[in-house]
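Colleague: using only what follows, build the 3D model:
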Amino acid sequence: MPLVLSLSGPGEPGSDLTAGQDGGAIVRRTVLPGGVRVLTEAMPGMRSATVGAWVGVGSRDERDGHHGSTHFLEHLLFKGTARRSAMDIAEAFDAVGGEANAATGKEHTCYYARVLDADVPMAVDVIGDMVTSARLDGGELETERGVILEELAMNDDDPSDVVHEQFAAAVLAGHPLGRPIGGTPDTIRAVPRDAVWEHYREHYRPETLVVTAAGGVDHDALCTQVTDVLGAGGWTLDPEATPTGRRQVGAGPGPGLDGATEVGSAGAELVVHRTTEQANVILGGAGLTATDDRRFTLSVLSAVLGGGMSSRLFQEVREKRGLAYSVYCFSSGHADTGIFGLYAGCAPAKVDEVLTLLAQEWERLASDGITAAELERSIGQLSGGLVLGLEDSGSRMSRLGKAELVHGELLSQEESLERIRAVTAEDVRDLAAVLAAVPRSVVKVGPFGA
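Modeller: As a prediction, the model looks like this:
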């Protein structure tokens, strides 16, 4: 069996792919009638499983008047269907010791549950019922509107959340990806029930649905369960329908790292006033897309620059100078752009000094590259983190969903490790130089003048 499962095309109804994975795990992918995709990773010896229902819609896909709808749906799908009340949904998982939750992103939404292998049919039935038959009751919506506003207020009280959100908005200015995933208090207060309903009916369809499961799961049985629950929910499963293709790379923000149009890439400086004891700062700019071949190089670069206690930023800013408790670099990739940044939390009076150090370490990496010892250490760090991060069924389930919706391929652990090991010091220096040439944005959150 191949170590790489190629998902280059959406697949025809009835198509079935199989690939072997590490430790005897088997990955299978089937396209069901209606264009529904089902991917499983059967893990020998596992008595639990995690099941997820993915919809390829995120906050970037909201039309004017619908802003905040994606996050609203994440909440409202747990509030009842034609067959179940909100309490019924909660009790179904509590009664078997399971866990259910959901996550909204900028480009996809996932509803998932972790249960014992014997309870997988129940989990599929409940989640499938939620996805197909949510009532979106007006009274429940108004109640949840208050809950979401409290959630946003909680996030707004956390300066580290604020600085990251404002940094994305600064770098991706003028693009839907720059909007906050959860909406803003103004959009949440304004969005009507009809707009949320329209968003739901427009995007929650068989051809957009991807069901993934990992652990103690039987692929053929899961396909039957998914088909049955979607039919029970009233979805028409056209035998000729094909899945919606992966999101295409379009003209997006960025400095041309991937041929994207330069939208919002001139660099900006933003100061957000908060009455806090500490300042939170980020320096950075546009980064790589989620599918860029250099993403493995970026992982090594990030590990060396700000990925652990031995990283340059940690050693220079915290260990040598004592200027920050938390300092690191980060990146995130989307279909047509990405962001890359360096973060630190420090005393307000030390912000300028810390920003200077962040810039100096970034530029030194771009000009001088990394040492052989740093390369070896970062590859070891990433390799260990990769393997440890895939030790549970939840991470395996998520990997399947992202492979289908984002990457277009599923790599085995060994193939992923080989790609990390193939990164050279020259690759890291070259990419660091590209990122360092990007127009930079600075965001400061703390007790500064507005």
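Colleague: please make it C-alpha for all contacts and neighbour counts, starting now.
Modeller: Will do.
Colleague: what about Glu269, neighbour count?
Modeller: 12 (other Cα atoms under 10 Å).
Colleague: list the contacts of it.
Modeller: Applying Cα atoms under 8 Å, 6 or more residues apart in numbering to Glu269 gives the contacts 441-443.
Colleague: which one of those residues is nearest Thr275?
Modeller: Ranked by distance to Thr275 (Cα to Cα), those are led by Val443 at 15.8 Å.
Colleague: now that closest one. Nearest residue, chain neighbours left out?
Modeller: Leaving aside its chain neighbours, Val443 sits nearest to Leu270 (4.8 Å; criterion: Cα to Cα, 6 or more residues apart in numbering).
Colleague: shouldn't that neighbour be within a strand?
Modeller: Yes. Counting by DSSP: H, G, I helix; E, B strand; the rest coil, one finds Leu270 located in a strand.
Colleague: name all residues that make contact with it.
Modeller: 170, 441-444.
Colleague: please redo it, this time with the cut-off set to 7 Å
Modeller: 442-444 (Cα atoms under 7 Å, 6 or more residues apart in numbering).
Colleague: repeat that for Arg364.
Modeller: With Cα under 7 Å, 6+ apart, Arg364 has no contacts at all.
Colleague: next, the structure of the following sequence, for comparison with the previous one:
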Amino acid sequence: MSRAASAPFTPDRRGVAAFRGTTGGRAGGARAVTRTLTDDPLGGTVRRTVLPSGLRVLTEAIPTMRSVSFGIWVSVGSRDETGPQAGAAHFLEHLLFKGTHKRSALEISSAIEAVGGETNAFTTKEYTCYYARVLDEDLPLAIDVMCDLVADSVLTPADVETERGVILEEIAMHDDEPGDEVHDLFTRAVYGDHPLGRLISGTEETVTPMTRRQIQNFYRRHYTAPRIVIAAAGNLDHAAVVKLVRQALRGTPLDTDPAVPAPFRAATPAVRMKPATTLVEPKETEQAHVVLGCPGIDRLDDRRFALGVLNNVLGGGMSSRLFQEIREQRGLAYSVYSYASQYADSGLFAVYAGCAPGKVDEVLDLTRTELARVAADGLTEAEVARGKGMSKGSFVLGLEDTGSRMSRLAKGELLYGDLMPVDELLARVDAVTVDDVNGLAAELLGRPMSLAVVGPFGESDFAA
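Modeller: Have a look, this model is predicted:
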């Protein structure tokens, strides 16, 4: 199972909510409401159905494809756990593939693999996704299997113990990857004990004593129809997908009384960040790993388009300032880049570098100098134009497969309550001005910076 972060550009609730044509369908005596979003010239026809239970189904019909990506997205992540529950969402993600009342774990995997398809899942801090990619003719099978495992998993005591061992190995493996560990350390430096600062996987101390009952309670409390979005993209028919979903969920715990969809995650109260600090994880590694950064902006902030441009120019590619200065001109690091993470009520902006331990001071000095220079002087018009081109190109090129299109539908609905058409999103990027970027840079990059380091050091090595 994998863990993923949100994409830098996604629709927002202030985007287009234009619908046309409302139809109803009946199944089992209950009425579903279907709406067709305005056709997107750069995409297929997008339709949205709200089932009586509050579960939502969104599809994008792309007749030129011969595959379909089908995903079940649940509005629950690691930030929804209490301290003793840390890791429950990720634990559950593993367990749902272990068997249902209809299928064993082997039957779940072999059913999809027998038709050349693939399945996987990932847990983030704010949502969990289960998905399959199959040939268009095998979509009914994928819907039946995926709905079954998400809605009706049995969570046997034996499976809990088996996956506990797997997850503990996963945690140990993560601890052996300092290039990954340093990002978690940085997140903890900024968020502290807040749930956003915890590891998605949990820790050995929380996963080891976690009981089946705790996981079962978490499952039934959070995996409810109003909190679930089903999305599919590819060569499909929307009405057929809705019918298949309803059939697959009939008689399961997700076949519930009428309800309204849960609203997307609220942005209040705002997350309180820790004062800037330095955290060092001493390890005898051949390479030092550092992350320097600060609190950013939340995902509904209109300035996120300007942030995307700023990130591209600073450290988003081989032409970026940091890459050119630190790697190309001085050869101090193999990998150096900047990134932004955005949540409902907060965000992060950071720079990562991996270098020889003896070069850490120089790399950090150059990084701080470049960030201060951009904060004071801003970017040039040419740089902003290049950053905008990178944003638009990466977004459109990312829509070349059904998986990314499926994800776009689900994130728009689950995280923003809306789906911004591709043309409008590109227009929002085009509308970013030099003043927008430089104003954000002055505010963001002027903030006190936290530092996370994994390598052969102690706290005193960075006391200054």
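Colleague: rewinding a little: which one (most neighbours) among the contacts of Leu270 of the first structure?
Modeller: That'd be Lys444 among the contacts of Leu270 of the first structure, by other Cα under 10 Å, with 27 neighbours.
Colleague: the second structure: matching residues for the strand or helix carrying that one?
Modeller: In the assignment (DSSP states H and E), Lys444 of the first structure maps to strand 441-446. Matched against the second structure by TM-score structural alignment, strand 441-446 of the first structure falls on residues 450-455.
Colleague: now that stretch on the first structure. Mean distance?
Modeller: Superposed on the first structure, stretch 450-455 of the second structure shows a mean distance of 0.6 Å to its aligned residues (mean Cα distance after the TM-score superposition for the first structure).
Colleague: state the distance from Ile370 of the first structure to His273 of the first structure.
Modeller: Per Cα to Cα, to the nearest Å, Ile370 of the first structure is found 37 Å from His273 of the first structure.
Colleague: who has more neighbours, the two?
Modeller: More neighbours surround Ile370 than the other of Ile370 of the first structure and His273, with 20 against 15 (other Cα under 10 Å).
Colleague: do I have it right that that one meets Thr424?
Modeller: No. With contact taken as Cα atoms under 7 Å, Ile370 of the first structure and Thr424 are classed as non-touching, separated by 9.5 Å.
Colleague: what's the spacing between the counterpart of Thr276 of the first structure in the second structure and Gly331 of the second structure?
Modeller: In the second structure, Thr276 of the first structure lines up with Thr285, judged by TM-score structural alignment. Going from Thr285 of the second structure to Gly331 of the second structure by Cα to Cα gives 19 Å.
Colleague: give me the more crowded residue out of these two.
Modeller: Ranked by neighbour count (other Cα under 10 Å), Thr285 of the second structure and Gly331 place Thr285 first, with 16 against 12.
Colleague: quick check, the more buried one in contact with Gly455.
Modeller: Yes. Counting by Cα under 7 Å, Gly455 is a contact partner of Thr285 of the second structure at 5.5 Å.
Colleague: without its sequence neighbours, what residue ends up closest to the aligned residue in the first structure for Ala410 of the second structure?
Modeller: Under the alignment (TM-score structural alignment), Ala410 of the second structure pairs with Gly401 in the first structure. Nearest non-adjacent residue to Gly401 of the first structure, counting by Cα to Cα, 6+ apart: Thr212, 6.1 Å away.
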